[in-house]
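Q: take this sequence and fold it.
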Amino acid sequence: MSKTQVKTTVIINPKSSNGATGKNIDYIKNIVKKLDNPEIIITTSKNQATDITQKAILNGTEKIIAVGGDGTINEIINGFFMEEKIINPNVIFGILPCGTGSDFIRTLHLPKNNNKVIEKILENKTKLIDIGKANYSDLNHQAKTRFFINASNIGIGGEVVDRVNQTSKIFGGFASFLVGTILSIMDYKNKKVRITFDHEQKIEFTTINIVVGNGQFCGGGMKFLPDSSIDDGLFDILLIGDLSK
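A: As a prediction, this is how the structure comes out:
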């Protein structure tokens, strides 16, 4: 395809929703074909959606549509950036929900019917939303940067997500995260942290988890941040103290 032909790039994660997306791939393809001349790409490996997004934007696509859950959404959002700078601020991002947790779409109040979601996308009504940026060191002590549109956890939350992602998620989002939380609590040690607000105010305490939120939901539907808004220019923060087992 030439650069001018592709207006919409649809990125499908077949492993999302415990593999249900892959089993229904023909049905999903028929739905997304209603979009403007879509190029449909199916991911085959973790983090591939980030590279696909970057290449599609550089090749001139006008819309990126994620078909998957929160993990797929996060990979694609990071593909909007190169060297920590947004590639093209005019590219539109849309979501066709197909995930286990699907926490971000709960904040968006998207229709449950996928055909109606496609109709919403075709209306071309957009909203400018906030994006978070996290600078951190990975397990190999290498400096990393990632962007997020829903929430970022510091503490046990990250371990829970990692544990859940290693399971089949056969029992759905809430139950998977609940079991993951219980198992993680058994051997998790609370951490001492120092937080600086607005470059001035500092607090130090021991915590089991901190949630920095743009969206309202985490952990498969738990409404941790009910007052959070994705377009108010602010993050909501949930600080959980030194809880014992």
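
Q: could you use CA atoms for every contact and neighbour count after this?
A: OK.

Q: mind checking how far the closest residue to Val91 other than its chain neighbours is from Asn114?
A: Once flanking residues are discounted, Val91 sits nearest to Glu62: 5.0 Å by Cα to Cα, 6 or more residues apart in numbering. Glu62 sits 21 Å away from Asn114, going by Cα to Cα, to the nearest Å.

Q: how about Ile240?
A: 36 Å.

Q: so for these two, which sits in the more crowded spot?
A: Between Ile240 and Asn114, counted using other Cα atoms under 10 Å, Asn114 has the larger neighbour count: 17 against 14.

Q: another one to check against the first:
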Amino acid sequence: MTRKIAAIVNPYSGGGKTGRAWPAIEKKLTRALGPLTAYMTEGAATPHHLPAAGPTAKALKDGADLVIAVGGDGTINEVVNGFFEGGKPINPEAAFAFLNTGTGGDFRKTFGYDGTLDEAIEKLGQAEASPIDIGRLTFIAEDGRETARYFDNIASFGLSGAVDRAVNKAGISKLLGGKFAFFWGTLKTVLTYRPQAVRVTTDSGFDEVRNISTLAVANGRFFGGGMMMAPHAKPDDGLFDIVMMCDTTFKDMFSSSGSLYEGTHLANPKVTSLQAKVLEARPADANEIVLLDIDGEAPGRLPARFEIMPAALKLFR
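A: Purely as a prediction, here's the structure:
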């Protein structure tokens, strides 16, 4: 059966490299998969506007049965959001794929995609669709409105949300690669960041107030430009892996930054890990602002509710 393929392209990702490379990428994708329709995203993302979500929804409503995100982790997240409308998938039979051409490249690492772009395109030519879980998050946007959003990889809060803001304002550091950008952002931010008291409750019975440095609600394994935050996470097991780093100091972060990249930080007594389908978090002090990170973007703050949606999306891999 002939597929109807759409590519949702963020020409600004990777410092504009994606847009410049797109004509060559399009030719290679067409050779590997067949004819496709390209949609270019426009404008910057806001908590209430995801530039790639609208074109994705349009492509699906026009009959696309394979939608490929071409860009960074933020673009991938936006395309995933475009698959859903009113809390339900627009086309449950349609498949999702991605080509990571942006700064971070964290989501792909869970699936072992560390090769070149040409190798990734070759894999797509031989891929099949299989279901993965998706996270749904309700939170408070920067303008104070309650907002819902989906995430494919990791949503977190605390230091990670503050790092996102630093990275997204970094400019030149992003041009030097995702790993450097997020390491630089972490190093800069941790100098002034202090753990924040947050009440965390889960459907699996956890209910405590913890001094959170970073809490990650993980569907995938990596975030922050290659940090293996949740080394045991599986995006198709119907559960979040939750990793809480509590009372972390500058010395802890600096001395253990390597273990985050290796995934050995779970042995640290300041780290708690558990699994759950639902997590709710709110500041112990209602006046405290605790920032969120959603797949590398910082659109808002707590209180928030994280819910797993088992087998909600077919990934072409």
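
Q: measure how buried the alignment partner in the second structure of the residue nearest to Val91 of the first structure is and give me the count.
A: Applying TM-score structural alignment, one finds that Glu62 of the first structure aligns to Asp65 in the second structure. The local packing of Asp65 of the second structure (other Cα under 10 Å) involves 19 other residues.

Q: can you check Val79 of the second structure too?
A: Neighbours of Val79 of the second structure (other Cα under 10 Å): 30.

Q: would you state the strands of the first structure in chain order?
A: For the first structure, applying DSSP state E gives strands covering 8-12, 38-42, 63-68, 81-82, 85-86, 92-97, 132-137, 143-148, 151-155, 191-197, 201-207, 209-213, 236-240.

Q: among those strands, which is nearest Gly19 of the first structure?
A: strand 63-68 (10.1 Å; Cα to Cα).

Q: burial count for the counterpart of Pro14 of the first structure in the second structure?
A: Pro14 of the first structure maps onto Pro11 in the second structure, with residues paired by TM-score structural alignment. Using other Cα under 10 Å, Pro11 of the second structure has 21 neighbouring residues.

Q: for Pro11 of the second structure, give me its contacts.
A: Lys17, Thr18, Gly19, Arg20, Trp22, Met40, Thr41, Gly71 (Cα atoms under 8 Å, 6 or more residues apart in numbering).

Q: which residue packs closest to the third one, ignoring adjacent ones?
A: For Gly19 of the second structure, the nearest residue in space outside its immediate sequence neighbours is Pro11; the separation is 3.7 Å by Cα to Cα, 6+ apart.

Q: ok, now how distant is that neighbour from Leu60 of the second structure?
A: Distance from Pro11 of the second structure to Leu60 of the second structure, by Cα to Cα: 21 Å.

Q: what's near enough to touch Thr101 of the second structure?
A: Applying Cα under 8 Å, 6+ apart, the residues near Thr101 of the second structure are Ser13, Gly14, Lys17, Thr18, Val70, Gly71, Gly72, Leu117.

Q: which of those residues count as buried?
A: With burial judged by 16 or more other Cα atoms under 10 Å, the buried subset of the contacts of Thr101 of the second structure is Ser13, Gly14, Thr18, Val70, Gly71, Gly72.

Q: doesn't Asn10 make contact with the third one?
A: Yep, that's Thr18 of the second structure we're talking about. Yes. Between Thr18 of the second structure and Asn10 there is a contact under Cα atoms under 8 Å: 6.9 Å.

Q: between those two, which contacts overlap?
A: Contact criterion Cα under 8 Å, 6+ apart; residues bridging Thr18 of the second structure and Asn10 by contacting each: Val70, Gly71.

Q: ok, the equivalent of Gly238 of the second structure over in the first structure - contacts?
A: Superposed on the first structure with TM-score structural alignment, Gly238 of the second structure falls opposite Gly233. Counting by Cα under 8 Å, 6+ apart, Gly233 of the first structure touches Asp130.
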